[in-house]
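J.: quick one, what's the 3D model for this:
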Amino acid sequence: RSREIAVEASPCGKAAVGEATDVRKCSEQYCEGDQDCELEEWSEWGQCSQSCYGVQTRAREVLQNGEGAGKWCTGSEEDPALPMAEVRSCNGPRDLLPNGEEASDSEASQECGFGDQSP
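T.: The predicted structure follows:
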């Protein structure tokens, strides 16, 4: 809200006191139409890119973009973007074998030729 001086004070009168504008929040609730970003669940991890020292990826898609005062998928400096893809190493000394099974150190070493091999 705002106000203006209707009549200036005379030399013998009192001058107007206070702010010309007054601002306050009127609603802390979402407005109709506000919508948070909604994402799919992560996909399964993809195939390893190489038989040794490769990478795998997985992704997710946007089901509903953010609207109004809702959370947005793209983010901001204060609220960074939600990741749409992830990458991890595979078929390394501490990763899974090409068939997807967990490898012991000796199995991984034999498969890819790194580390100490068991006799």
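
J.: make it CA atoms for all contacts and neighbour counts henceforth
T.: Will do.

J.: what are the buried residues along the host helix or strand of R88?
T.: Taking DSSP states H and E as the definition, one finds R88 inside strand 85-90. Buried positions in strand 85-90, judged by neighbour count with 16 or more other Cα atoms under 10 Å: 89-90.

J.: to compare with the earlier structure, here is another sequence to fold:
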Amino acid sequence: MITEDEWSLILDLTKVLSHFADTTDYLGGSKYCTYSSMNPTIIEIMKWIRPSSNQVKKNLYDAMIHYFNPASSEALLAALLDPHFKKLQSFTPDQKQVAENELQNKYNEIKSNQPSTASSSPPASSQRKKKITI
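T.: So this is what the prediction gives:
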């Protein structure tokens, strides 16, 4: 027979784990991009289960810190470039600054690797317009 304490524990676990079930369903969607929404979603769960006196929440929080890096540059960039998350509301001001700096660095890197366009011929669309007007 299940005791009163065991029922209480089961109810507490159900409340805690329901957030993980909802997140799993959301991130398991195949009709939309999930990488950019992964870290904001994980951060929201981590805020909810932030270490407290509840040992289960503390263990889950520690496991999430161990397995997920919510501040990885790839995840921050994906969230920043996604119109749904570009304001980075789930992230700290420091994480937002890191994301913006990383985006600027990536842009500068790509820009510096592009060949100079000053001496190249005009784009194909300009050449087509000239042919049409002649």
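
J.: got a TM-score for the pair?
T.: For these two chains in superposition, a TM-score of 0.28 is obtained (TM-score structural alignment, normalised by the length of the first structure); 64 aligned residues with a Cα RMSD of 5.3 Å.

J.: packing partners of the strand holding R88 of the first structure?
T.: Helices and strands touching strand 85-90 of the first structure, by 3 or more Cα pairs under 8 Å, 6 or more residues apart in numbering; DSSP states H and E, are strand 54-59.

J.: which secondary structure elements does the following helix or strand past the strand it packs on contact?
T.: Past strand 54-59 of the first structure, heading to the C-terminal end, the next element that is a helix or strand (DSSP H and E) is strand 62-64. Using 3+ Cα pairs under 8 Å, 6+ apart as the contact definition, the elements that strand 62-64 of the first structure packs against are strand 38-39.

J.: so which elements touch the strand it packs on?
T.: Taking 3+ Cα pairs under 8 Å, 6+ apart as the contact definition, the neighbouring helices and strands of strand 38-39 of the first structure are strand 62-64.

J.: how about the strand it packs on: buried residues?
T.: Of all the residues in strand 62-64 of the first structure, not one is buried under the rule 16+ other Cα under 10 Å.

J.: residues of the helix or strand hosting A108 of the first structure that come out buried?
T.: Secondary-structure element containing A108 of the first structure, defined by DSSP H and E: helix 105-112. Neighbour-count burial for helix 105-112 of the first structure, with 16+ other Cα under 10 Å as criterion, is recorded at 105-109, 111-112.

J.: how about the nearest residue to E38 of the first structure, chain neighbours excluded?
T.: If the residues on either side of it in the chain are set aside, E38 of the first structure comes closest to Q64, at 4.9 Å by Cα to Cα, 6 or more residues apart in numbering.
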